[in-house]
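[1] sequence unknown, structure follows:
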């Protein structure tokens, strides 16, 4: 399941939010308490009689005692908001069943039985969007992690693997397309206008991978020939009228299938691969075996309605879900503590794929920016946890950037230590050993040790310790050599006050300032709290380039001067290290400026030096525009706050805006010339054209800051001339932050032009909530009352409120009104969609790292939420952890 882009998951044993005035504290589930389920379920037969408001479900379960587990006289079948209509064992109705906290307990005297359970559910009333729910007249499912128990009673845990057969029936007028996992076995029609389909998935799978879709859909159909010569039919199902925007998704799917064969040796294993696009969806996409369900955001794309970033998102998420067919489906998780086993590994696989499909350096920078923006704050806050947690109350709250993105970085470090070829051997052994099994993170690590020849004894700490390691680096000249002195600190996190040193692999090079060259890159691995490493023949003026390619997910404090950083920004041959030098130059200046350490003269001098470094980027003909565009992006206000022990968001915004204005003013003509050059490149999806669009947007941002009248005029001109969404959105972003008739006209034109397209109207909401306009708080309140806004669509909620929550200057308004806006949202959304509501607690949870006045206001809103009656368990847990 993809969350790097839209995180969300199921909510487990959840009763109705209004069933009790106070939340029941869920029991703590601990990894060390794992025991295998007492029963195996080799076969599951499901029959669905479909209706939007009433769906009848008959589940026939073949159960056998598990010889590897302790025997039990009963079987516990999980349920959530279900009532059994009938329960039969071996063909006989039984009344001896009992209910316990929503679960169904059935006595089973023998070693093998057949259980038949009938239930009726109301998909249209399922606003949580977990289990079987309705979306614009269509029925679809989302079962990860614990949504299947909202459909029928079942041992809803990932280590129970079953072969599923599904029969679906419904009126053909309402549900002309009937889809489920696996291969279509048979279908037919009845005289009364109903029709049916029978599906069979030959591969055993856990319940979280079950999927069903029924609705009025059309498909884009293509074929893929596997490496062994098998023909696979690929379908992408969408609403009629949207099929013309599925071409990029289909090409991305076929590229993913070929890449996985060539890079990891993994071939697809069914005759069909179906994708369905759904507009009401809590997450990005779901990898259900043979029937992926996607948020429309990651399927539909064309140049008029999708930005270059949207095209990348489609490609990356399509790949992510396809790669899960092996890293998640064929080898699944023993329990939810092992979630990073499938998600961290699959995020790495989709990152490597995207690197190969486009610009590897740019993709690496983008991935690190996501990690720093989402995971580093998580690791330093009240919600910190290891990539393999030891305990949880609600698993829905552990679909996190730590599990996904840091998990990917941990496996990437293994690849860095052994190289791509040995990494392929290790992963191949993992797939071979555990195909058809529910595995653990330890199984993966052991396969990498045996297959890739790594000793990962100490490395296992990356799975058990939370927190981002802090590295200090100092280079000392010693004759003809240089000695690199390194130290590490793994900071305390909730429940882990004392940490052991971690193995930190750091790609390192020592440049000679006089020649601009280095003597070769080395991989140095710091395994103790302190360590020193000698480099020979480094020249008279050595300059340190460290953590090249971001080889380890750490923060780095290096003893380098601004002159060294300017040198690296101009000469480093590692693209990420060059980017990092510029970032460090800006971060260092802004840290001093925000703290008040700089005189006016020092501040002006530093701004001129940074502008000069940016000017070198503009003038460097060796750079392609994709990379140039990345080098021009200033560190975000959120990332700057993360680099400070206690942050003052107002001062950060003020100093960053002033720096951007100074750069824009000093380089106004150069930015104008770059914009003119890039505007001459016609639209395509080539690297050249995409790069041109990227630097055009950056030029507008800097010019609007340095010369607002000229920048606004250029943005308006670009908006009017735009023949693609990237240029149109880039211009509107600049205009949305300004005052005047051009802003009003552009926003009105954008809305009227695209008001029939939900995904583009999401952009219209987010552009306003993320803008630098001083009235953004009032704008957000007004937009919440707009006819196009609804709390029942997660995309629309995220577009308005998540955009606002990352808008640091507005969210941290000194009045505290920004905090109240988010708290009001959480309280309104929680009864409708608890897991989406819980995601919005995170911004408020950073209160301990914000200056005292704002901190008190943030904490007060958390306390207000905590006191609300009937709070869901999802939200209650996040608020409780945030308050500590």
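    Good, I have the coordinates. Because the structure is a prediction, the values reported are computed rather than measured.
[2] CA atoms for contacts and neighbours, from now on please.
    Will do.
[3] Can you report how many residues lie near residue 54?
    14 (other C-alpha atoms under 10 Å).
[4] That one and residue 121 touch, don't they?
    Yes. With contact defined as C-alpha atoms under 8 Å, residue 54 and residue 121 form a contacting pair (5.7 Å).
[5] what does stretch 227-242 rub up against?
    With contacts defined as C-alpha atoms under 8 Å, 6 or more residues apart in numbering, stretch 227-242 is touched by 216-226, 243, 246, 250, 258, 261, 267, 270-278, 300.
[6] Can you give me the end-to-end span of it?
    In stretch 227-242, first residue to last residue: 31 Å (C-alpha to C-alpha, to the nearest Å).
[7] Just the buried positions in that stretch, please.
    Counting neighbours by 16 or more other C-alpha atoms under 10 Å, one finds that the buried residues in stretch 227-242 are 232, 234-239, 242.
[8] what's the answer for stretch 262-280, then?
    264, 266-280.
[9] And stretch 142-155, by the same measure?
    Burial within stretch 142-155, assessed by neighbour count using 16+ other C-alpha under 10 Å, is assigned to 142-155.
[10] Now do the helices in the stretch 401-550 of the chain.
    With DSSP state H, counting those that start in this stretch as the definition, the stretch 401-550 of the chain shows helices at residue ranges 401, 407-418, 420-434, 441-452, 461-464.
[11] I'd like the ones you listed laid out as CSV, including mean neighbour count and distance to residue 358.
    Shown next, in CSV, are the helices of the stretch 401-550 of the chain (neighbours: other C-alpha atoms under 10 Å; distance: least, C-alpha to C-alpha, whole Å):
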stretch, mean neighbour count, distance to residue 358
helix 401, 26, 23
helix 407-418, 22, 19
helix 420-434, 18, 19
helix 441-452, 20, 28
helix 461-464, 18, 30
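[12] closest one to residue 758 among the ones you listed?
    helix 401 (26.8 Å; C-alpha to C-alpha).
[13] hang on, isn't residue 152 packed against residue 81?
    No. Contact between residue 152 and residue 81 fails when scored by C-alpha under 8 Å: they sit 9.8 Å apart.
[14] Find the residues that touch each one of those two.
    Common neighbours of residue 152 and residue 81, using C-alpha under 8 Å, 6+ apart, do not exist here.
[15] Which ones among the contacts of stretch 227-242 map onto strands?
    If you go by DSSP state E, the contacts of stretch 227-242 have 218-225, 272-278 in strands.
[16] Okay, one more to line up with it:
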């Protein structure tokens, strides 16, 4: 912990490492209280560096011995200062032998080597390897690794590391060893080891080239029955990457290991992926449809990193989106392809854009706004953000939109041909895309260097006499921290036109031979005009189809035009978007009415539009569920000048209740007609039906009719899957029926007793209570005293503390400031345990300066109370930027 401001690292200050590593041999003698590590590293001088000093990094290490080329070193042969070990004026070739001692049982940060449920695990991205040994721990230093693990055989029968197992055997005193070799050079952040009492599901899998490989999913014994879906997801991922990008698994085996204490979702360590149990364990009893989908997506994401991140990695951490944005795009495409239908692809696209808008757009407008390729950081852990990941994926998607699917594949092929085995930059990826397609993409690089969400304004004019449609597109981008002036982006804007019958119209420009029904315009200047000819009638414009760029579209359309798009647009995304715009328009009006203490009303035209979607059985149930889900409270707040959480919450609740009252019959029909028959299947089709059914149930429970409460209770007791059971319980708790019906009151306790040995389900139990509109800080504080709660487990902390602070907007922003006090107290305590998780909790207050005045003062006081503490680098950077924005 530190009270001083950490140093800022700048991208433009990058210099190559003075020495490069050729190979490293690691030997671990594993024990919980004291683990001994011997690292033997062969290095050579980097010809691109003028520095003759060896610079190694280490944190929280007990250095026992260091020798260079056989000579034991003592100060002043080397110096240690602020996490660096420096050996001055070293020879051109060096073999270093370094002995360190670690204390895994004291490591609550979950970075480096730590214990979870008595087993050893590592997490080295971004800079965790320096908690294991002194090493040039930076992504552009790549070496081959040999790893020997020694441990007590009875306590730790399984010993795993990267690559291939080459040797194992017994040692004296009941100990044993395993030796692993990774034939591929990698940076230290991809190193991993696992040692413990684990079991595995394994299969032999034949690759496209005819090789047989071993696939393993390692878990604690009581979880083995929950690994089938993860294994199937891994096989689907391997096959998809072979077919879509021609990329094959390059090792003899591929391992997934599940751990319950983990800061992130998963980690792509070469050949040994370590996962949060949340993204591995599933069966119908404990996992929802969303859990099943997330497991497949995350398994795919980490497997795809084998090429986009491991075989080709980042030169420095500023290039993080080179691997993460690209791999998020790949996992999005994988998940979309796995749906097996165009409507399924649209559902996936809508879900991804909702995430972008709810999380990334606010980040772009807040104190932590940064480019996809940041220019500076104080703590790299703070830049594992939705901008780097989700906006980075949108940047990659725009390559495919601009170049076409085949052109994108050509660019990928050239990228791997040029850079396999290298640590490179985002500019190298852009160059591969440009060169493979013969295009000048120099302007496109601004997507990497400029922060903020661009705004695209569209104006349209139809000339009935000449049958032309003129579109004027203009762009701008708001100021962001450190960037006051922005240059025009290259923005792909996909356009369609609908006639009065809702049919797509041909789009022809002067000189065109073909007239497609949809085309992508390239906006590269501040303002451009595009004219379409032979337009038979005044069309309704369908703009930014499939969300072709991560921008805010400003285009005034009447309710009638939006209703036309909602009813007829062939682009499923824009059909959904029209409904969201209609709803948001009314929600903003209702929010103002709440603030002005006016009577709240909802027009019949909007209710009828909702009814039409709800009863349109030709539309995929999953699409209907998305179309009928109102914009979230944060989405509404982002569109207001000042954020008034209480008013926003009341406006949205009024709209939901009004829709429940006016569409009661239709909601009931939807609940009845979308029940699934037979054994549970987590298919997109069945999951979509369950989603629509359970949305209908949540609306019905807003009505003061005990029959619906009992209907939900019956669903809870008879459900054969967690999706239906959890949805019933959540709706009962959130709508207050657990206080109204005696039969419902006991259900939260019943749920807990039923699943008290299933940690992931208990996370859901904490979360559903923390996010209830009825849960104030007193409720959450009481839950924190429950025997099952601990701040030390990230999943548990996220389920309750984050659930309340991030996802219970009205209660967190209580007028008395109690939510902010709760946040500050828990942030300070969590920072002492796990700075990385604490820094994410700190982000709750990004928008505090936009709160209404009565909330701004207690919010600022809470922030200042935190800032006066001795904080980690991670949290201090967030709090400092939030206060000074």
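    That came through fine. The model shown is predicted, which means the values in this text are computed figures rather than measured ones.
[17] quick one on the thing from earlier: could I get the helices of the stretch 401-550 of structure 1 as CSV with distance to residue 113 of structure 1?
    What follows is the helices of the stretch 401-550 of structure 1, written out as CSV (distance: least, C-alpha to C-alpha, whole Å):
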stretch, distance to residue 113 of structure 1
helix 401, 42
helix 407-418, 40
helix 420-434, 28
helix 441-452, 32
helix 461-464, 40
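[18] Out of those, which gets nearest to residue 183 of structure 1?
    When the helices of the stretch 401-550 of structure 1 are compared for distance to residue 183 of structure 1 using C-alpha to C-alpha, the nearest one is helix 420-434, at 23.2 Å.
[19] Which members of the ones in strands among the contacts of stretch 227-242 of structure 1 are the farthest-apart pair?
    Taking C-alpha to C-alpha as the measure, those span a maximum distance of 27.3 Å, between 225 and 278.
[20] how about the alignment partner in structure 2 of residue 184 of structure 1, secondary structure?
    Counting by TM-score structural alignment, residue 184 of structure 1 lines up with residue 165 in structure 2. For residue 165 of structure 2, the secondary-structure state derived from DSSP: H, G, I helix; E, B strand; the rest coil is strand.
[21] swap in residue 201 of structure 1?
    Reducing the assignment to helix, strand or coil with three-state DSSP, the entry for residue 201 of structure 1 is strand.
[22] Next, count neighbours for the match of residue 184 of structure 1.
    19.
[23] Which residue comes closest to it once chain neighbours are left out?
    Using C-alpha to C-alpha, 6 or more residues apart in numbering and skipping residues adjacent in sequence, the residue nearest residue 165 of structure 2 is residue 180, 4.5 Å away.
[24] Trace that neighbour over to structure 1, please.
    Structural correspondence for residue 180 of structure 2 with respect to structure 1 (TM-score structural alignment): residue 199.
[25] I'd guessed its match sits against residue 180; true?
    Yes. With contact defined as C-alpha under 8 Å, residue 199 of structure 1 and residue 180 form a contacting pair (6.1 Å).
[26] Quickly list what's touching both of the two.
    Between them, residue 199 of structure 1 and residue 180 have residue 166 as joint contacts when contacts are counted by C-alpha under 8 Å, 6+ apart.
[27] more neighbours, the two?
    Summary of the neighbour comparison: residue 199 of structure 1 and residue 180, criterion other C-alpha under 10 Å, with residue 180 having more neighbours (29 against 21).
[28] how about residue 107 of structure 2, what's its match in structure 1?
    Under the alignment (TM-score structural alignment), residue 107 of structure 2 maps onto residue 126 of structure 1.
[29] Burial check on that match, number of neighbours?
    Neighbourhood size, residue 126 of structure 1 [other C-alpha under 10 Å]: 18.
[30] That one and residue 284 of structure 1: what is the separation?
    With distances defined as C-alpha to C-alpha, the gap from residue 126 of structure 1 to residue 284 of structure 1 amounts to 19 Å.
[31] Contacts only, for the closest residue to residue 364 of structure 2 other than its chain neighbours.
    Take residue 364 of structure 2 and drop its neighbours on the chain: the residue closest to it by C-alpha to C-alpha, 6+ apart is residue 452, 4.7 Å away. For residue 452 of structure 2, the contact set (C-alpha under 8 Å, 6+ apart) comprises 361, 364-365, 369-371, 477-480.
[32] Residue 452 of structure 2 -> structure 1?
    Aligned against structure 1 - with TM-score structural alignment as the criterion - residue 452 of structure 2 pairs with residue 467.
[33] again with residue 352 of structure 2
    Per TM-score structural alignment, residue 352 of structure 2 is aligned with residue 367.
[34] quick one, strands of the stretch 201-350 of structure 2?
    Residue ranges of the strands in the stretch 201-350 of structure 2, as given by DSSP state E, counting those that start in this stretch, are 212-219, 253-259, 266-267, 272-276, 313-314.
[35] The ones you listed: which one's closest to residue 831 of structure 2?
    Nearest to residue 831 of structure 2 among the strands of the stretch 201-350 of structure 2 is strand 272-276 (20.5 Å), distances taken as C-alpha to C-alpha.
[36] residue range for the closest one in structure 1?
    Using TM-score structural alignment, the residues of structure 1 aligned to strand 272-276 of structure 2 are 291-295.
[37] before we move on, the earlier item: hang on, the match of residue 352 of structure 2 in a helix?
    Yes. Secondary structure assignment places residue 367 of structure 1 in a helix (three-state DSSP).
[38] List the contacts of the residue lying closest to it once chain neighbours are set aside.
    For residue 367 of structure 1, ignoring the flanking residues on the chain, the nearest one in space by C-alpha to C-alpha, 6+ apart is residue 351 at 7.8 Å. Residues near residue 351 of structure 1 by C-alpha under 8 Å, 6+ apart: 316, 363, 367.
[39] make it 10 Å
    Residues near residue 351 of structure 1 by C-alpha atoms under 10 Å, 6 or more residues apart in numbering: 316, 319-320, 345, 357, 360, 363-364, 366-367, 408.
[40] And for residue 228 of structure 2?
    For residue 228 of structure 2, the contacting residues are 201-202, 217, 280-283, taking C-alpha under 10 Å, 6+ apart as the criterion.
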